[in-house]
Structure formats: structure tokens, C-alpha cells
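In: coords please:
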Amino acid sequence: MRAHEAGALHAEGYGGPAWLPVPHDVNALLPGLWSAGVRRSDGGSLVVAGVDVHELAERFGTPAYVVDEEDLRARARAFRAAFTEAFAEPAGGADVYYAGKAFLCTAIARWVAEEGLHLDASTGGELAVALRAGVPPQRIGLHGNNKSDEEIETALRAGIGRLVLDSAEEVGRVADAADRLGLTRPVPVLVRVTVGVEAHTHSYIATAHEDQKFGVPMDDAPAVVADALARPQLELRGLHSHIGSQIFDTAGFEVAAQRVLRLHADIARRHGVELPELDLGGGFGIRYTSQHDPQPVEEIAAGMARVVLAECRALGVAVPRVSVEPGRAIAGPSTFTLYRVGTVKDLELDGGLRRRYVAVDGGMSDNVRTALYDADYSCSLASRASTAPPVLSRVVGKHCESGDIVVKDEYLPGDVRRGDLLAVPATGAYSRSLASQYNHVPRPPVVAVRDGEARVIVRRETIEDILALDVAG
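Out: Okay, here's the model as predicted:
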């Protein structure tokens, strides 16, 4: 059943979700939600990497995505180190592909490449950003369930490190593209298989159960693999599995790894070749609110290594070179969105309770996840500390939709007023990348902060930008 379009829980006596306690200190920043560089100043305002939010709002305006560069780099390094160490003995390490779909611009692409990561693109546009940023082509992979001929040919011309085949017909299409381009070396490819594991996540972001658009069903995979192996234009490097996004239960990864490795071993028996690579995808969850409890990356990597090693031993095959694709887990916690408060309204709810609606100068055009996935977020008063008691509040946007909600439920100080700054943490993934111009609202800038300095890495759109696309009839 779909949620009410406004996301409201109208049951009598509703006083917020069970996981949201009344805070003892409404000014406290919940641990795990914010980047490592965020703190409160002596005056009570938020400071990120040495820069106060008042300065950010004055220089760059609101709303704005504010990314803590060193925090993002540190998360990239942590993934690389954890998976390299976990898979060092069985496979000589592992490869980490940053999932560009979470958020990508040339600066981010450069950062993750400088930290030793590979980059996964899912469209020609993301591929273009990676190439423009100078990411070595051999460290780029291309996904996509419906790649165009142009996207395939662009990837092959660039000499990317791998292309993930998503359907039976794509085998022939990529081989034909290689012929058209006159390539003298085979194209490295992986086959994405649908392993039949339904991740414990929202149905729209669970991607490995059978009834969805991604990948090749397990029953069809042997024929697709045989076709790829028979094509001299292709070099089949391995199999790929991805079970979804925002996942906290690692049991799904374990079952998926077991199933795809059995297929891997079956290929070795049938064709006499052990494929050298295995991609187990991404989807590692992050903390958006106090209800979320993600595992440390070291535990994730060690757990996946144990499963892969044990299964390979049982099947009698060598451990392939494993790769994973974190996106949200790197970009998400590194960024918050800074808004300015406009209107504040108090409404009576059933049971004599009240709810405060706090409207900000952005909304679903800069973060559609609440409306799209019924996602939960937290937020804090950013421009000052407050001694007022906490009030159950709903942060909403400026768009002409009742579902235009940024934060469904949060306790904010009772004296929040027009002109205050609010910050919503963990918005680095799938906020800017899913942003729109709904109601002709220009998209916010992305501001990077490091060592007391702030700079724009994606500029704010303007009304002129929007009008420039409008061709007069």
C-alpha cells in the first residue's frame, strides 16, 4: 500500500515515529549522521571543516549542498583499505568502484580516482564526466540495462576497463560495435546475473529479485555466458551481482555471493575456464536517522571475504578478483544540505497533538527521496543554538505538492523562525543526482569545504539557464 501522498500518519494520538525520541538536548548533533568535519561553534552555529554556515549562506546562498571533501576522501580510502586487506590473502586484494550514480561531478571523480578507486558509470553522461575528470579509462566500468549504440561505442573508443552486459542481446550488440570500430583487442566484459535475492529495502531499490529490469536471470545465464565466451570480440572477465541499495542485513550479500559463485564454478566445469573476476555490487546502507545502524566497512569487507573464500574452497575453484561498488556509503554522509527557513505554521492533529510545519527554500526538487521512497531524514537548526523546548516538526519545501516533504518528523527548537538556517545531513547521495527543475526552481550549487576554505564545484543554476533551454515557437 502506498503511503499518503503527504506522508502524514493520521492515526489518533500520533506523536512521531517510535524510533524518534524527544531529545534531551535539541542542539546536539546525532553521531554518525554528519561528516567528521562538522561541529558547533562556541556561538552555536554549525561549522564544517573550519567554515561557518553563516559564511556559506552569505557567499553561496541557500539551498546549497555542502560537501566535506576530506570526509569523502577518507571514506573512499576506508573502503579501499578494508577490501584490500580483507581479500589480500585469498586474491591479492580487491577493487573498489565508486558508483557514480550516487553523485558525480568532475571534482568528485578526481577525488575518488586520487584515492585509488575505480569508477562505475551507468550512462554515457556519467562516462563523459569521468573521462573529462581524467579518470584513467582502464579504471572505468560501464553499466546500464538499456545502453544505446552511441554509449557502447563511446565506451569502446575510450578503452574503458570493463563493460557490464545486462541482457542476452547485448552480447551481440557489443561484439558488433567492436567490429564496426575495428578494435584489435577484445572488449573486457562481465555478465550481470539476477541471483533471486530480494534485499530488505524499498521495493524500488531492490534489484536482484526476479521481477525487475536488471540483469540476466540465473536460468538464462549459462547460455549468455556461452555466447560471450564464443565471441572473439569479447573477453569475458567474470560475473556481476547487485542486490539493491541502502542494505543493512548482510545475509543478502552472503546468499548472493554463494549463488553467483556456484554459477562461476559451473562455468569452469562446462567451459574449462575460471573467470578471473567477480563483482558483488554495492548498496551498503548509511545512517540517515537514529533508527539506522550500518556496519563498519571493515566488518562488511571481512564478512564478504569469509563467504567468498569458504564458498570457493567448497567448490574447488580459485578465489577471483572481487570488486564492490559503494556510492551512497562514500558520498552520503559527507554532505549536508543547507536551507533557509521561510514560513512556520502550527497545526492541530488528532488527539489534541500539534505539529509544526517548517517551510524551507528548497524541497523535492533538490531532494526527492522522501517523496519517492518514503525516506527518513534528520535535521538540525544550523545558524544558532537554542534554549527553547523541542517541538515535533515537519520540514517541507516550496513546491506545489503536498508530498513536498524534506524531513517527515524531527524535533526542532520551539523558537525556529523565518531566516534561520537548517541543515539536513546525509544528503550527498541521490539528492543532487536526482534533482530536478520542478516548478522551474533552479538546482542548488555543490560547495566543497576543506581546511577552512570553501569553493563551488557545481555552480547554482539560474533562471537564465532554465530559459536558455526554452526554444521559442
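In: when you work out contacts or count neighbours from here on, use the C-alpha atoms and nothing else.
Out: Fine.
In: after the helix or strand containing Val171, which helix or strand is next? Please name it.
Out: For Val171, the element it lies in under DSSP states H and E is helix 168-181. Using DSSP H and E, the next helix or strand after helix 168-181 towards the C-terminus is strand 187-194.
In: helices and strands around that next one, which ones?
Out: With contacts taken as 3 or more Cα pairs under 8 Å, 6 or more residues apart in numbering; DSSP states H and E, strand 187-194 sits against strand 162-165, strand 216-217, helix 221-230, strand 234-240.
In: which stretch among those comes nearest Glu89?
Out: Distance to Glu89, taken as Cα to Cα, is lowest for strand 234-240 among the helices and strands packed on strand 187-194, at 20.0 Å.
In: next SSE downstream of the helix ranked longest in the chain?
Out: Longest helix of the chain, by residue count under DSSP state H: helix 251-271. Moving toward the C-terminus from helix 251-271, the next helix or strand (DSSP H and E) is strand 277-279.
In: just to revisit the earlier point, identify the residues contacting the helix holding Val171?
Out: Helix 168-181 has contacts (Cα atoms under 8 Å, 6 or more residues apart in numbering) with 149, 152-153, 156-157, 165, 186-187, 216, 224, 227-228, 231, 233-234.
In: could you also give me the structure for this second sequence? I'd like to compare it with the first:
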Amino acid sequence: MASHASPGSFTGTSPVWLREPEDVNALVPVLWSRTAEKVDGVLRIGGLSVADLVANVNTPAYVLDEDDFRSRARAFRDGFEGYDVYYAGKAFLSTAVARWVAEEGLCLDVCSDGELTVALRAGVDPARIGYHGNNKSAMELRRAVHAGVGRIIVDSYAEIERLADVAAQLGVVQPVMVRVTAGVEAHTHEFIATAHEDQKFGFSISAGAGFEAARRVVGASSLELRGLHSHIGSQIFDTSGWEVAARRVLGLHAKVAAELGHPMPELDLGGGFGIAYTTQDDPATPADLAAQITRIVAGECAALGIDVPHLSIEPGRAIVGPAMCTVYTVGTVKEVSLDGGAARTYVSVDGGMSDNIRPALYDADYSCTLASRSSAATPVLARVVGKHCESGDIVVKDEFLPGDIGPGDLIAVPGTGAYGRSMASNYNHALRPPVVAVKDGSARVIVRRETVDDLLATDVG
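Out: Down below sits the predicted model:
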């Protein structure tokens, strides 16, 4: 709960954006799902107390606000009217979520056979599925083509040849998009910036590889080139990167039409829109993003003298990320003395990097709040850490929590819907947590907690 307070009310060893809260019990709305509220200090989501929720499933547990998820899906669908909006299955996917995506009129992006399996199991129309990935096997491609996937985003010359052979064997013409890199450095972590040249995704526009890939697809009778796909990264807050990327991608779009005689009807500019993990983040609304990106594309098309293609975007974490929080139980609390007479309170919880690897992987910041009671204690600067055997097992690097935080208290971390459960692991043989969906005062487990039997099922020794 990185909160609002007067500048300079606390400095110590906290980051400059973090201020001591005026009310340590209050929520900062932008960080939480739409139904989250505090009642007598107890966090409630979807009309239910998180204390009651975890009493049935134990902690750690992911709590997914269905109303929030659906409202964000609709906001992108309506804000980007006329676009195809692709939900990122890699952020978090389950059968229930895939159905919500379809019911709200969105398309679905998958990048593995497992994600495709979940989508098909949920009854998602294959024609509304896009298949990503930089190293798809012949088996994976065959299954996708046989299922009738609406578009496959090709990422290498080898894949173009492989996919052409698979489609020819199955006697179909497979719609394809060519993923290109525009050389744009998104203002994000190096590992989630995906449009600079020195990385594994796509064909370079500047080196001519993008045009050559398009030429090869056009020359394959079993493939149909629908358009180009560009994705500049994740957790992005402004549209300046898209302005540069659109200019370069649309330049290639026009070149393919002029020199190969193949006008492409579609263009996907990716997305990766940012969410608020802490008060230093200020995400734009889908409607504002749509207006800016539409203006950028229209201007570039006008300058090139070409028609505006049918557009697709991929919001990434922006739909499911804010819709979920993770609830933990505090196990131990200790104070550690720091240089200059400062101190930090270490709060250890019963999860950690096995249920949210992002702080360790990307140095990601998160917020949190005491979720099970109200407190009148003075706020203390705390670091919430996990139970795993790693010094980098940090859940929340810096946050103010009540000074009387103690064993048995519940802590909730907002913004964990994207890449928490989907990147969860069995490190230290931890059991991956359940996902509990809440709506209108009712709750249901949509992904159950792993059991010891699950853990041992693959151990054949």
C-alpha cells in the first residue's frame, strides 16, 4: 500500500517515490481490483473477506476479482473499437479465464501447445486464437493448423519452411503474420523489451530480414501472409515507442505491397501496456491509448499514401494483472539495523519466489497491505520476504506496514495476476498455490492448490 503522504515525511532507506502513509490501513485504489475495499481493516474482494477466503484454501493463495477482470477486458474491447484485442494467455490462463475472454469478445494469444490445449478445452473459437513463439516444433504447428488457429506468427526462416510443409500436408492454407523487430528500445527492463535488434524474437526490419521473411511466406502456396506483427516490450506507459515502431513497420508494410505485389490487410502493433504496481506507476486508460495509437497509425499511413490496415493489439498484463492479489500469512518478523542508525523490519511470509518470481527475475517493485485487521501502530519501513533458501527471495522490497505486524497476520500483495501463477515453480518442492475467483459474494476455486501427490507423480525413482 505505497500510499499518499506529504513529501519528505520519511526518507531513511526507502526509495524516493515511497512516502510514509497518513493511514497505514488505507488502500490506494489504483493498485487494487475494482471491488477491493477495507472494512474494519479487513480486506474484502468481491464482497468477501480474504480472511474467510483463505480459511478454506490456506495461504498463499491468489484471489482473482472476476468483475475487475471482465471490466478491464470490456474497457479494451470498447476503447479499441474496430481492433482485434488479443488477451495474453502467458500472463495467466485457465479454462475459466479463457471462457471469460471469449465471452467478453476478445481474441486469445497463446505461445505453447499447453496454452492452446487450455483454450480449446474452454471452447474458444480457434479462428480467434493467435499462436506465438520463437521455436515452434513441427508437432506444435501441426496441432495448431489442424485445430484451425486463426493466425500463426512466424519467427524464423526455418519456421516458415516448417509451417509451409505442415499446412501443405494437411491440405490447408494457413494465415500467417511475420514478427518483425523495429529496433525500438522500450523504457522497461532489458529482459521484457522485445523490439531491439539483439534479442531472440522476430526478423530485423533494418537488416532486411523482415522483407525476406515476407517474400518467403508470399512464395509458399500453403501460407497466406495476413500482415506484420511488432511488439516493443512490456510494462510500457507512453506511446512514443509505438510512434517510431509504427513508422518502421508501416514502411515495410508498404514495401511488401509495392515490391511483392501483396497488400497485407492486417497489422499488429503488440501492446504490453503498463499497470500500477506502486504509486510510481501511472497507466493510461484503454480509451486514451487507443486514441493515441490510432492517430499514430493514421498519420503514418497518410504519409505513405496507403490505406489503414485492420489493426490488432495485445494489452498483455493490463487485463489480468490488476485483477488479482496474493494473500500470505506472516510467519516471523525481525528488525535489522542498517547504516546510519536506520533499521528495516523483515516480514517473512509463507510463499515467495515460487509464487512470484518477478522481483527476483526483473527487480520488480510491488506494494502490500495488512489484510486481516486494523492497526493503530506507527508505520515501519518493511521488506516482505519469502520462505525459500535464497537471499533474493523478496516479495515486496520496500513498504510501510504497521509496527505491530506479527505472526499470523495476513498480508495481501496487489497486481499479481500477470506472471505470478503462470511462472510459479516448485522450488524447494513448494506446492503451487490455488487461484480463487470471487464475484458478487461467492467464491470458487478455478485452479486448485497442488498436493504432495501432484509433486511426487512425476518422481518415478
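In: please state their TM-score.
Out: These two chains, once laid on top of each other, score a TM-score of 0.96 by TM-score structural alignment, normalised by the length of structure 2; 449 aligned residues with a Cα RMSD of 0.9 Å.
In: out of the contacts of helix 168-181 of structure 1, which is nearest to Gly13 of structure 1?
Out: Val216 (48.0 Å).
In: and the helix holding Val171 of structure 1, how far from the chain's centre?
Out: On the basis of Cα atoms, centre = their mean, to the nearest Å, helix 168-181 of structure 1 sits 30 Å off its chain's mean C-alpha point.
In: quick one, it and strand 187-194 angle?
Out: Counting by axes from the mean of the first three to the mean of the last three Cα atoms, to 10 degrees, helix 168-181 of structure 1 points 170 degrees away from the direction of strand 187-194.
In: how about helix 168-181 of structure 1: buried residues?
Out: Across helix 168-181 of structure 1, burial judged by 16 or more other Cα atoms under 10 Å covers Ala168, Glu170, Val171, Gly172, Arg173, Val174, Ala175, Asp176, Ala177, Ala178.
In: for Pro442 of structure 1, give me its contacts.
Out: Pro442 of structure 1 makes contact with Ser436, Arg460, Glu461, Thr462, Ile463, Ile466, according to Cα under 8 Å, 6+ apart.
In: and the longest strand for structure 1?
Out: In structure 1, with assignment by DSSP state E, the single longest strand is strand 335-348.
In: please enumerate residues in contact with that one?
Out: For strand 335-348 of structure 1, the surrounding residues in contact (Cα under 8 Å, 6+ apart) are 34-35, 53, 57, 62-68, 354-362, 416-428.
In: ok, now stretch 131-143 of structure 1?
Out: The set of residues external to stretch 131-143 of structure 1 that reach it, using Cα under 8 Å, 6+ apart, is 106-107, 109-110, 113, 117-123, 127, 130, 155, 158-166.
In: any quick PyMOL command for the buried ones out of those residues?
Out: In PyMOL, this line selects whichever of the contacts of stretch 131-143 of structure 1 come out buried by 16+ other Cα under 10 Å:
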select buried, resi 106+107+109+110+113+117+118+119+120+121+122+123+127+130+155+159+160+161+162+163+164+165+166
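In: burial of the nearest residue to Gly13 of structure 1 once chain neighbours are set aside, as a residue count?
Out: Nearest non-adjacent residue to Gly13 of structure 1, counting by Cα to Cα, 6 or more residues apart in numbering: Gly351, 4.5 Å away. When neighbours are defined as other Cα atoms under 10 Å, Gly351 of structure 1 has 12 of them.
In: what's the spacing between the spatially most central residue of structure 2 and Gly227 of structure 2?
Out: Central residue of structure 2 (Cα atoms, centre = their mean): Arg317, 2.6 Å from the mean position. Arg317 of structure 2 sits 24 Å away from Gly227 of structure 2, going by Cα to Cα, to the nearest Å.
In: tell me which stretches of structure 1 form helices.
Out: Going by DSSP H, structure 1 shows helices at 53-60, 69-86, 88-91, 106-114, 124-132, 149-158, 168-181, 221-230, 251-271, 297-315, 328-331, 369-373, 463-468.
In: can you say which of those is packed in most?
Out: helix 328-331 (a mean of 28; mean count of other Cα atoms under 10 Å).
In: next one: the aligned partner of Gly271 of structure 2 in structure 1 from Ala305 of structure 1, what distance?
Out: Alignment note (TM-score structural alignment): Gly271 of structure 2 maps to Gly282 of structure 1. Per Cα to Cα, Gly282 of structure 1 is found 14 Å from Ala305 of structure 1.
In: Leu422 of structure 1 too?
Out: Separation of Leu422 of structure 1 from Ala305 of structure 1 (Cα to Cα): 41 Å.
In: next: Ser41 of structure 1.
Out: 42 Å.
In: and if you look at Arg432 of structure 1?
Out: Distance from Arg432 of structure 1 to Ala305 of structure 1, by Cα to Cα: 33 Å.
In: cool, and Ser402 of structure 1?
Out: 46 Å.
In: endpoints of stretch 85-105 of structure 2, how far apart?
Out: Stretch 85-105 of structure 2 has an end-to-end distance of 9 Å (criterion: Cα to Cα).
In: and stretch 408-418 of structure 2, by the same measure?
Out: 27 Å.
In: how about stretch 311-320 of structure 1?
Out: 11 Å.
In: show residues contacting it.
Out: Stretch 311-320 of structure 1 is contacted by residues 90-91, 258, 261-262, 265, 274-278, 308-309 when judged by Cα under 8 Å, 6+ apart.
In: structure 2: which residue goes with Gly196 of structure 1?
Out: Gly196 of structure 1 maps onto Gly183 in structure 2, by TM-score structural alignment.
In: count of neighbours near that match?
Out: When neighbours are counted by other Cα under 10 Å, Gly183 of structure 2 registers 19.
In: which residues are in contact with the residue nearest to it when sequence neighbours are not counted?
Out: With Cα to Cα, 6+ apart as the criterion, Gly183 of structure 2 has its nearest non-adjacent residue at 4.1 Å, and that residue is His196. Contact analysis of His196 of structure 2 by Cα under 8 Å, 6+ apart lists Thr181, Ala182, Gly183, Val184, Glu185, Ile232.
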